[in-house]
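Participant: My questions are about this predicted structure, shown below with the sequence.
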Amino acid sequence: MPTCHDAEMDRAAPSPPAPPVLVGRDDECRRLDALLSSAASARAGIMLVNGDAGIGKTALVRSVVDTFAARTRGTTVLTGTGLPLASMNVPLLAVRGLVRSRPAHHPGLDLGTDQDVSEAPVAFDEWLDTLLKHGPVVLVLDDLHWTDQSSLDVLHYVVTGPENRPLAILATVRTSEVGDRHPLSRWVADVRRLPRVEELPLGPLGKPATLDQLAALLGGTPHLSLVDDVYAHTAGNPYFTRLLAAGLPHDARALPDTMPSSLRSALLRTWSTLSPTARRGTQVLAVGGQAAGYDALADVAPELPWNLALPEAVASGVVDALPGGAYWFHHPLIAEILESEMPAGERRAHHRAFARWWQVRPSSGEPAAEAARAALVADHWFRAEDVVAARTWAVRAADASARAGAWSETLRLLRRELAREESAGEVPDTDTRGLLHQARAAAEASGDIEAELELIEKLLAVIDPAGDPLAVAELLIRRGFVRYLTGREFDDGDALAYAEELARTRPPSATLVRSMAWRAMNGRWEASRSAQLSEDALALARESDDAVGIALAAKSVVAFFGDDAASAISYASEALTHAVREKDWLTAAISAEFSATAGDTAWSPWFADEVARHRAFLETVGAPIHQTVSFAVVEADARLSIGEWEACTALLRSCMAVRMHPMWDAGARLSLARLAAMQGRPPEAAGHLARAEELIADAPHFAALEFDAVRAIVALAAGDPEAAYAHAVNGTTWDTLPPTMAEWLVPLAARALADQMERHRAVGTDSGGVLVTLRELTAAYSHVIVEPGEMTPWWMLDVEALQVLYRAEIARALNSADAAPLWRVATIRARRARLRWDEAYAGWRWVEALLRSGQRGLETATVLRDSYRLASRLGAAPIVSALERLATSSHISLAEVLDDHENPVDDDVLPGLTPREREIVAHLVAGRTYAEIASSLVISEKTVSSHVSNILRKTGAKNRVDLTVLVGT
């Protein structure tokens, strides 16, 4: 990620220790780069970059300009800035800054020292012409809102100059500083009419980009809870995020209670210039906690002249006037600071006043609005420290939020009340247990399983199993799955057995069905026991017509591990129907996943499309996002394996913006670790792997995730084959079921040994110990490990490819003459299985083996070029580099490979298209079929079709013939 100097708010506070980081601005970067490229082609232009303080205007402009200047020889960059001088006026201050910033080899310009600046526009424009003779010139004017009028006049003259000049002007404008009477308003109105003037509004970052910024600032992927906390405070303002992150450890889960003084100073800089009346009024507004109008504020604080205080606060940019006559702070963090700094007694009094005001408001009848009103009343009574009123309204607001489906709000209110009771030392009673049950249900519905696990433990501590065995059994069942999702425990079989025992003390029930079904699906796999439990659970469920979905899901799992794919799919499909009807979203997700898993291997195009279909279905029928996000993670892993790494990255990026259970978060990190390792970024890969291991406490036994295989892949990428071998072999032993990616473990172990053997041969050291280990491996494993389940078509292709890879690695280790034909077969098999990374790797080794055997003919050149083409598409930098070295040493030209990629259509020909879309347009115009495009770009035909639909929509073309006409071919 590029870093750049951000002077946006340096005058407001001391510079924080961390440098600014530019993220989430791809579209804006493209627009700025297009303007600069156009200027380099002698088409002058100006871009006004508008946005709030700290939004990253300076960082964006300087990053793009620096990148452009680095790749465009002869470009001259001149920089100037406006200054908020209070006691003096320096004519042409910004223009003088531009002149001073010129390179030493360019002539200067004497602008004089007197107050007569009438000749400055012409003089500066002529001086620019002398610079333009040597190449493009870029003028960067920071903080245009503080620029003196004489400099604005000069700039206006330049902007209206000849169009056919290689000149670009980029200026940043702080939106909050430019009111209707500001001198810049008229200037902007005048230049806006010119044909070459563009405006680029810069808004706050989204949550994914905030995550990226925090990752760069903290030196590792942050906890999602920290991202949520930071985003809630900063609303995506990069400067505020940088200040908040300063000094935080990389594993922080939340922000500290104390706000950094630098951030406080930055936020209150303008507020401190308000009159005492306006400052007082904004403090009262802050206590209200949300936008309010004159009526509420006048009732709460009738002594204040609101007709004066609010307009002043709005004019300063501290407060925004919202539609409907309400007012709120331009940045929410200001409200947080002002409320916290009001004297405690006064603050409590205002909270009481706001509570009473909202309490008597008439109900709107709309569930969400009524829930929000009740929560406001509860919050104000809580902050007013009225225990009785706070408890009454917390319960009322929690009920209203639950009816509105606002489960996170329900959980927040109930947990706060429970925490107050606990801190007061109150003994849990019936009411408290009721609140605990409500809070646990809200935690489950909202997807906050860490909170749910805590609440489950509290409930188990206060409920007597003898008095309410079914309640305890339900909690144990749920706890087992929550512990699984949080990565604490892969197998909670003893607790599930106890749950069944408790359920059997009462008449047959849905609780008994669930206990048996979960035991049947438990990680401690025993085929006969699981089959009987699932059979009994389904019979009981059908008899009572309750919990049928989970019972059928258990039957599907048993059938799958019993090598009966057809039955597994049938049971899973029926389970999905029942689970949706029962609103049992957990079971629905499990059923949908096993329906796809039983259909074919998890590393095939079919599986990726099937998982995407199930995710879309669950979203359609109303499943919560914390259930459907797991399908995006699973699909991303499948897309990665078949080479569609860009689709994988896009899916995982969308996942990072929502709350994920630790298990799925870890799964996403493992996919990212594999991708980084295979693309040649070992430190990044190690970072993602470490985060996954941190998320899963029971990682050594967590068979549902591919820890050992990924550890081996990351170690190989880091050049540590000894560690890679140890990780791969460690994964070949398990208690009950093999881990995910078990098929890759033995080939990875053999690859690690082959790397070690080649290292010994290269330096002439003894490889006897490695050879012994290799013989032990081949004696123990004549075939790659195959997970349980019926062998399906794609899975068979995968296993066949991996088996040949295993044999080829053994031949490489032994330096056998069989290596070349084995790598040939491995390449072909991997291609059939669509294991594109393995295909690229096998192709590299095939070329290597051919050259070692002295073959430098057409076959070798063709294989090398095909492998190079594929590795380049995958971004597999290590393989690309290795093939380039082989091409150089064997005098095989890669020129035709470098030239045979279709040249993407230029942005100015079809503006608004992404780089990938422009690339596809080039293929379409060249007459390629969807299948040919998919193969060339290493994406699916479905993805190609989706891109083409977007291209036709954006361009207005009806078909590829229209596109060809538009491109001008």
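Facilitator: Thanks, I have the structure now.

Participant: alpha carbons only for contacts and neighbour counts from here, please
Facilitator: Fine.

Participant: just checking, what packs against the helix or strand hosting S225?
Facilitator: Applying DSSP states H and E as the criterion places S225 in helix 224-234. For helix 224-234, the helices and strands in contact under the criterion 3 or more C-alpha pairs under 8 Å, 6 or more residues apart in numbering; DSSP states H and E are helix 207-218, helix 238-245, helix 332-340.

Participant: Compile the ones you listed into TSV and extend it with columns for mean neighbour count and distance to T587.
Facilitator: Converted to TSV, these look like this (neighbours: other C-alpha atoms under 10 Å; distance: least, C-alpha to C-alpha, whole Å):
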stretch	mean neighbour count	distance to T587
helix 207-218	22	29
helix 238-245	24	39
helix 332-340	19	40
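
Participant: Put this next to the previous one:
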Amino acid sequence: MASDVDTAPLVGRADQLAMLRAALLDDVAQGHTAAVFVTGESGVGKTRLLRETAARLRARGAVVLTGACLDIGDASPLHPLLQALRRLDGDTAASRARTTSAVRGLLQMFAEEKAGPDGAGALLERVSRGLHLIAEGRPLVLVLDDLQWVDRTTRQLLLYLLAGLGDLQLSVLAAVRAESLQGAHPLRRVLTELRRLRSVRVLDLAPLDRAGTEQLAAAVVGRPLGPEAADLVWQRSGGNPFVVEELARDLRDGRDGLSDTLREIFLDRVDALPQHAHQVVHAVAAGVEPVEHWLLAKVVRLPEEELIEAVRAAVAHRLLVSADDGYRLRHRLVAEVLAHELLPAERSVLHRRYAEALTAAPAELHQARLAHHWRLAGEPARALPAAVAAAQEAQRLHGYAEAHRHWSVAVQLADGAAGPGAVDVDRGALLGHAAEAAHHCGEHARALALLEELATGAGGLLSCSLRIRRARYLASAGRSAPAEEEYRLVLEDPACTPGERATAAAYLAELLVQMGRYADAGQRAREALQLCSAVEGSVSEVVRASAALGFSEAYLEDPDAGLAVMREALTVAERSGRPDDIACAYLHLAELLTGPLNVIEEGVVVARRGAERVADLGLGRTYETRLLAIATNGLFRVGQWAEAEKVVAAALRHRPSGADAVELLLARCRLSVGYGEEEAADRDLDAVATVLAGGGARHVLPMLTLRAGLAMWQGRHDVARQAVQRGLTESRSDDVAILAALVWHGLRAEAEALASRTVEVDRTAVRRLREAMERVATRSASAARQVRSVVDGFLALCAAELSRIDGRSDPQLWARSALEWDRGNHPYPAAYSRVRQAEALLARRSRTVTAAKLLRQAYEVTQGLGAVPMTDEIRALAGRARIDLQDRTTEPAGRPGTVAEPTSDELAMLTAREREVLAAVAEGLTNKEIGQRLFISERTIGVHVSHIFDKLQVRTRVQASAIFLRQSS
């Protein structure tokens, strides 16, 4: 079943190609034979693999004969060999006269001689001699496709040649459809005989894995597939390349449903089954896989021996897969095809039999399957209790996506289960459960829609509890402003209970943290905790309020006290065991460490540990993606961009939505801007802008900052200016760090405009930026030292950019900026500062040696990061200054022309912060003492020490200290 068009690349077969080349050519000794028989299901790519292998063997100097067997039995003896000879005759007519003569001589012999039973041996001998003449001492490879239809004479020839009876160095490569080798097929005996030969191998070609499937489909479609399309192709194809290509062409051409080609192929395969096997495949297609043997027996109602024989036939035809847990269809497409072949009454009977068998089973009921089969059997009243039980079980196991699906089914069943024997259910309760499950699995828009339906059923009025739920869903959907308004309505409503007000206050405090309004968050958190003191059992509210209060205190007042409150909140959350509480505590702790407090390494560790924890609790699509976004941002800041890229790719596989998607898209956009992937960054920013229609400054300001950074690399300085000015207008956040980053981008945009001489500097914009810079400096002066360290770096950049705007770029200001960023282990802005410092020195025509050194340092960093735009700018500047960036030598000051002796620095891979830690380790200080000296937590010092050990490949502090002392001496 080869594809009609082989324009798609050969995917996932590199190992097989290498093995075939070695087995058929490289490992074959002179005068010996070898053979590989490729087996596999139809469409798995055997023909394509043979074609690619043949082409590579020809390129290596082998004589390759290619032919295919016909599905006409023994009516055409030696047909594949005759076909191969004719093809070779056409290919070599103008090149090798001796080969052409030998080929035509062999063809003439076939035309003149009819071999009977007595003359078979003589014929094989003459064929062997003829092939020997054709080879002319070169390796000869006979490639045969569709060997399952081989005629008797060709089988005899293969046995004759591979047994070494002919004087010929021969290799055989043949493809066999595995499903065709049934019962007493003669080729089964041939393969059994050949397997005994040490020179014969059998390669069972498996379908593609998921990555290969997506790669092949993308090649056919002409673009990467979206997550949903990729899932669909993988599930329906099972990795079969032919099926993948057909499905991908349908996607490319906009066709819905199955192509007639695929439908007919699978129907032909099912129709070729024996009667009972046909019945078995229909039954499995109607079931929920895997279908256990005992269950299948109840449904098809065949005697045991006949059932086993029928299953064996279906497995042999490659339609079923048998495993310890039951039977599965090899391709889910079979179920789609067969669904249209049964009459409605036949389908109903099958599903009723499944439901009755599951109901009567003595083991624990499979509620989800039971609901499925009763529903399709046309019994909604009997399906409803099973659907509810399945939803409750999924929820108990934190399977929120499955719970949402089951609750939604229960709602539909409740609508159709009226009448005699109907179960009395509360449809509103079902809607509420479905909405909550949708929220937990990241379907925030669906959760809001279900809640609206629930409110409509209640007369359109929202109770306090429903308002709180609606606010939660709005916040998760990225609509912060309406969520805040809903919480305020609850707090102002005298009809709401103290417990409802406590809940609203706690969630509002959490929302305000996410919006960057830390002072308001602290106020609301204290209010929530006071309300909680009078409400019994308000553990969740205490956790959220404590996390928000800790964040507020850590940022605005006392980092150590705030962190202690947040760690205690995490402990309480873990003790309570509620997934949402645990996730919330991890999220805020990781955000604080990687963000305002600049304890990035520890924050990344907490974020990744928290992501693993919440994934186990079923919150992979929501909180796990947010935590991985935090880890991505932290890794980006410390210069581990490749690792950050892996983390964000893993998180995106969850396909998050709403605010969860915003966090992740912004994290990926930072990488794209740094890498210079402009189209990808533009797409992510457009997506974020769409979601953030009602978002807060915490997300809007980073979005506008990234928009400005991207526009500057694109040379669109006016666009960058507009984005920054909009951010200054809309900013309402206590997070001075994100405001400082925006101000720097604004000043940089004006400096770049001046340097480009294409856009005039906007003096009004510069004045507003100076005022914003002063506000940042004033507000950060009273902030905690850890918060100031990041802000000071941005303020240093701002001061240096102002010197550019004033036309006197100051190298000292840029040097101070580089030092600030080095202290915090932020390689990218440090490299940027060094580039500008070198540029300023070169403009003054002074200290060109220092400028060259700075450019080489920056170049090494940006190359390591993969920061293409920055690297290109460094190359351009070095080119204008005639500086060789690859020259690692240095000239000591005062001795021009002298080259310093190169040294091997074992500590070169350590960051500046890690060198400081290692120096303290070498003094014999403990982690606690080092933390007190460097004003870093003891846990973060432990992380640094672990990284130092990994990089230096040592196990003890003594070994690490020895390396440091050796390098320092």
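Facilitator: Everything's here; your move. Since the model is a prediction, treat every value here as computed from it, not as a measurement.

Participant: circling back: what's the closest of the helices and strands packed on helix 224-234 of the first structure to A704 of the first structure?
Facilitator: For those, distance to A704 of the first structure was read as C-alpha to C-alpha. The smallest value, 26.4 Å, belongs to helix 207-218.

Participant: To which secondary structure element type does D91 of the second structure belong?
Facilitator: Remark: D91 of the second structure carries the secondary structure label helix [criterion: DSSP: H, G, I helix; E, B strand; the rest coil].

Participant: Export the helices and strands packed on helix 224-234 of the first structure as a markdown table, with columns for distance to H350 of the first structure.
Facilitator: Conversion of these to a markdown table gives the following (distance: least, C-alpha to C-alpha, whole Å):
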| stretch | distance to H350 of the first structure |
| --- | --- |
| helix 207-218 | 33 |
| helix 238-245 | 28 |
| helix 332-340 | 10 |
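
Participant: mind checking which of the ones you listed is nearest V658 of the first structure?
Facilitator: Closest approach to V658 of the first structure among those is made by helix 207-218 (8.8 Å; C-alpha to C-alpha).

Participant: about what we covered before: between the helices and strands packed on helix 224-234 of the first structure, which gets nearest to T511 of the first structure?
Facilitator: Within these, the stretch nearest T511 of the first structure is helix 207-218; the backing value is 39.6 Å (C-alpha to C-alpha).

Participant: re the thing from before, the helices and strands packed on helix 224-234 of the first structure: which one's closest to R529 of the first structure?
Facilitator: Comparing these by C-alpha to C-alpha, helix 207-218 comes nearest, at 45.2 Å.

Participant: Please name every helix or strand in contact with that closest one.
Facilitator: Packed against helix 207-218 of the first structure, as judged by 3+ C-alpha pairs under 8 Å, 6+ apart, are the following elements: helix 224-234, helix 238-245, helix 645-656.

Participant: N815 of the first structure is nearest to which of the helices and strands packed on helix 224-234 of the first structure?
Facilitator: Set against N815 of the first structure and scored by C-alpha to C-alpha, those come closest in helix 207-218, at 43.7 Å.

Participant: if we can go back for a sec, output the helices and strands packed on helix 207-218 of the first structure in a markdown table; the columns should cover distance to S604 of the first structure.
Facilitator: As requested, those are exported to a markdown table (distance: least, C-alpha to C-alpha, whole Å):
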| stretch | distance to S604 of the first structure |
| --- | --- |
| helix 224-234 | 30 |
| helix 238-245 | 40 |
| helix 645-656 | 13 |
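
Participant: Comparing the ones you listed, which comes out most buried?
Facilitator: Across those, averaging neighbours per residue (mean count of other C-alpha atoms under 10 Å) puts helix 238-245 on top, at a mean of 24.

Participant: got the residue ranges for the strands in the stretch 651-800 of the second structure?
Facilitator: Taking DSSP state E, counting those that start in this stretch to define them, one finds no strands in the stretch 651-800 of the second structure.

Participant: now the helices for it?
Facilitator: When assigned using DSSP state H, counting those that start in this stretch, the helices of the stretch 651-800 of the second structure occupy the ranges 658-675, 678-691, 697-713, 717-730, 736-756, 763-781, 785-805.
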